[in-house]
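**Student:** Predicted structure and sequence below. I'll ask about it afterward.
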Amino acid sequence: MLVMEILKFIAIQLASPLALSFLFAAIAAIFFKLKKRKASKTAAVLSATILFLFSQPMVADLILYPLENAEPSKIFNADKQKPDYILVLACYYNTKGNIPEVSRFTECSLQRLAQAFLTHKKTGAPIIVSGGRFLSDDDIVYAEKAADMLRNLGVDANNLTIVGEGTTTQEELHFVETLLSGKSVVIITSATHLFRVDKLMNHSLEYSFLPVDYLTSNQPSFYLTLPSPTAIERSRRAFYEYFAIAKTYLFN
């Protein structure tokens, strides 16, 4: 368990182009101090290249596109399909500070829950909310807070199933699997999450995806702009997901 936590921490740090750029800049400074000018120059060029490349929206689009485009046959069609359940995977909820409840949910959480509400209204299918004690405050269960939000939006408590277990995507899917046996389910999660969730799913189950929280909306095209902080963050999200996919293949 400790090894996995260490690997996760390393992956989070390496997933940030900004952190990588600063790392190579620091290495360049060290080599310069040691009078190893060639090595220093190489590290400095790497630092600048990483910062320039991954601050370009075009590059962010290119690395995000494969993640956000699942097989068309697995994308849910509300006009043609009526699922038995709607499963909303957890994202995050901020437990710190004196802030309004809606502000505690991250963008990905709000989009997933809003889409679950709209899909429930259209199809009448009950909603499963998942996610356990992985927040800053261990006493708070994510799924319970997500269910509270859906109830406040107007979803009847009888149409909500709370599975307050799981601290990772794999654990969440494991704990809901018994509920889904012999049932059809539409899974609502972020678009970058599709590939990994598909790999983790029990393929004997009948499921489709309804992705939200898209970070890119068009076919990748080639263009250059001024460096963009938004592109750096989008690149970070993509790299994190690729690291998570690699972990799935290596350890699961």
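**Tutor:** Arrived safely, thanks for sending.
**Student:** from here on, contacts and neighbour counts on C-alpha atoms
**Tutor:** Noted.
**Student:** Which residue comes closest to residue 173 once chain neighbours are left out?
**Tutor:** Closest residue to residue 173 apart from its sequence neighbours, by C-alpha to C-alpha, 6 or more residues apart in numbering: residue 201 at 6.9 Å.
**Student:** okay but the one you found is in contact with residue 175, surely?
**Tutor:** No: judged on C-alpha atoms under 8 Å, residue 201 makes no contact with residue 175 at a distance of 11.7 Å.
**Student:** Next up, a structure to set beside the first:
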Amino acid sequence: MDPLLKTLLMPLPLLMLWLVCAAILCIRKKKAGLWLLLPAILSLWLGSSSAITERLAAQLEMRYPAYQSTSAIDNIIVLGCYHSDFSALPLSSQLADCSLGRLTEALVLWHQQPQARLILSGQLPAHRKSHTQISAELAVALGVDARKILRLTEPTNTQQEAAAIAPYIVDQQNVLVTSAMHMPRSMRWFDYYGAEVTAAPTHYQVRRAAGEHGITGYLPSPHGIRTLTLAQYEYLGLWQQSFKLWWDPEDP
């Protein structure tokens, strides 16, 4: 799906468009405009309330438990996310929160089992710097042997990452590290390409039980709208994935 279209389909742009349309309608037909405006305001409130949006996100994040196995690992796979090209930032700040969370979890596992190979992938076409290279540089700075890192710089999305990595991990013990919300879509692609991996989800948005929000959880908050945005992005990705596999299961 086109990145611009994905951005326009996110909650905040959609709600803003809804509110603008309602405001314009209020000018021309006040009563009809109010009927459109009130649901928009209610949707904005509910869509930015953590108690609501975290329940939606939990349906994705809790599908796979946190990784706890002590079995030997051959490969630790880290899927790419996002980074900044702003050269004034230190290396640790060039990676976005999602990338930093994934890499941190992978490094924890690697330091427990340093015999494992660290597989880094991902590229952002519009960026000057390679996402994979920045991740590799930070991993080395944090103690990983550079000879233990396999860099795959060509893939630009999750499907391409799974297709590129699968040939390198045949008949081995593999752990897949990515954001918990992104894990269901990722596992499905690796399964499609015949790669056996064990999920090691990280970068959770839901960090408390559903009943622990209190009254403040029902108030609008930046965390609430961010959680909804990430969840909606992943649900769109799952829908797109399902459509691809239905449309042409041999070559999606």
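**Tutor:** The structure has been received and is ready for your questions. On a predicted model such as this, the values are computed, not experimentally measured, just so you know.
**Student:** any idea what the residue nearest to residue 173 of structure 1 aligns with in structure 2?
**Tutor:** Superposed on structure 2 with TM-score structural alignment, residue 201 of structure 1 falls opposite residue 190.
**Student:** Could you check how far the residue of structure 1 most remote from its centre is from residue 174 of structure 1?
**Tutor:** The outermost residue of structure 1, judged against the average C-alpha position, is residue 35 (43.1 Å), by C-alpha atoms, centre = their mean. Distance, residue 35 of structure 1 to residue 174 of structure 1, by C-alpha to C-alpha, to the nearest Å: 55 Å.
**Student:** ditto for residue 25 of structure 1
**Tutor:** Using C-alpha to C-alpha, residue 25 of structure 1 is found at 43 Å from residue 174 of structure 1.
**Student:** Show me what residue 208 of structure 2 lines up with in structure 1.
**Tutor:** By TM-score structural alignment, residue 208 of structure 2 lines up with residue 218.
**Student:** Let me know the helix or strand that that match is in.
**Tutor:** Under DSSP states H and E, no helix or strand contains residue 218 of structure 1.
**Student:** What count of nearby residues applies to it?
**Tutor:** Counted with other C-alpha atoms under 10 Å, residues neighbouring residue 218 of structure 1 total 8.
**Student:** Name all residues that make contact with the counterpart of residue 143 of structure 1 in structure 2.
**Tutor:** Matched across to structure 2, residue 143 of structure 1 falls on residue 132, judged by TM-score structural alignment. Residues near residue 132 of structure 2 by C-alpha atoms under 8 Å, 6 or more residues apart in numbering: 80, 120-123, 151-153.
**Student:** Please convert those to a markdown table, extending it with neighbour count, secondary structure and distance to residue 54 of structure 2.
**Tutor:** Putting the contacts of residue 132 of structure 2 into a markdown table (neighbours: other C-alpha atoms under 10 Å; DSSP: H, G, I helix; E, B strand; the rest coil; distance: C-alpha to C-alpha, whole Å) gives the following:
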| residue | neighbour count | secondary structure | distance to residue 54 of structure 2 |
| --- | --- | --- | --- |
| 80 | 29 | coil | 24 |
| 120 | 26 | strand | 29 |
| 121 | 30 | strand | 29 |
| 122 | 25 | coil | 28 |
| 123 | 23 | coil | 29 |
| 151 | 16 | strand | 34 |
| 152 | 17 | strand | 33 |
| 153 | 18 | coil | 33 |
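**Student:** For residue 234 of structure 2, state which of those is nearest.
**Tutor:** residue 80 (14.9 Å; C-alpha to C-alpha).
**Student:** which residue sits closest to the closest one in space, ignoring its chain neighbours?
**Tutor:** Nearest residue to residue 80 of structure 2, sequence neighbours excluded (C-alpha to C-alpha, 6+ apart): residue 122, at 4.6 Å.
**Student:** That neighbour corresponds to which position in structure 1?
**Tutor:** With TM-score structural alignment as the criterion, residue 122 of structure 2 matches residue 131.
**Student:** Residue 49 of structure 2 too?
**Tutor:** Aligned against structure 1 - with TM-score structural alignment as the criterion - residue 49 of structure 2 pairs with residue 56.
**Student:** The residue nearest the centre of structure 2 and residue 10 of structure 2, how far apart?
**Tutor:** Taking C-alpha atoms, centre = their mean as the criterion, residue 182 is the residue nearest the geometric centre of structure 2, at 4.4 Å. Distance, residue 182 of structure 2 to residue 10 of structure 2, by C-alpha to C-alpha: 16 Å.
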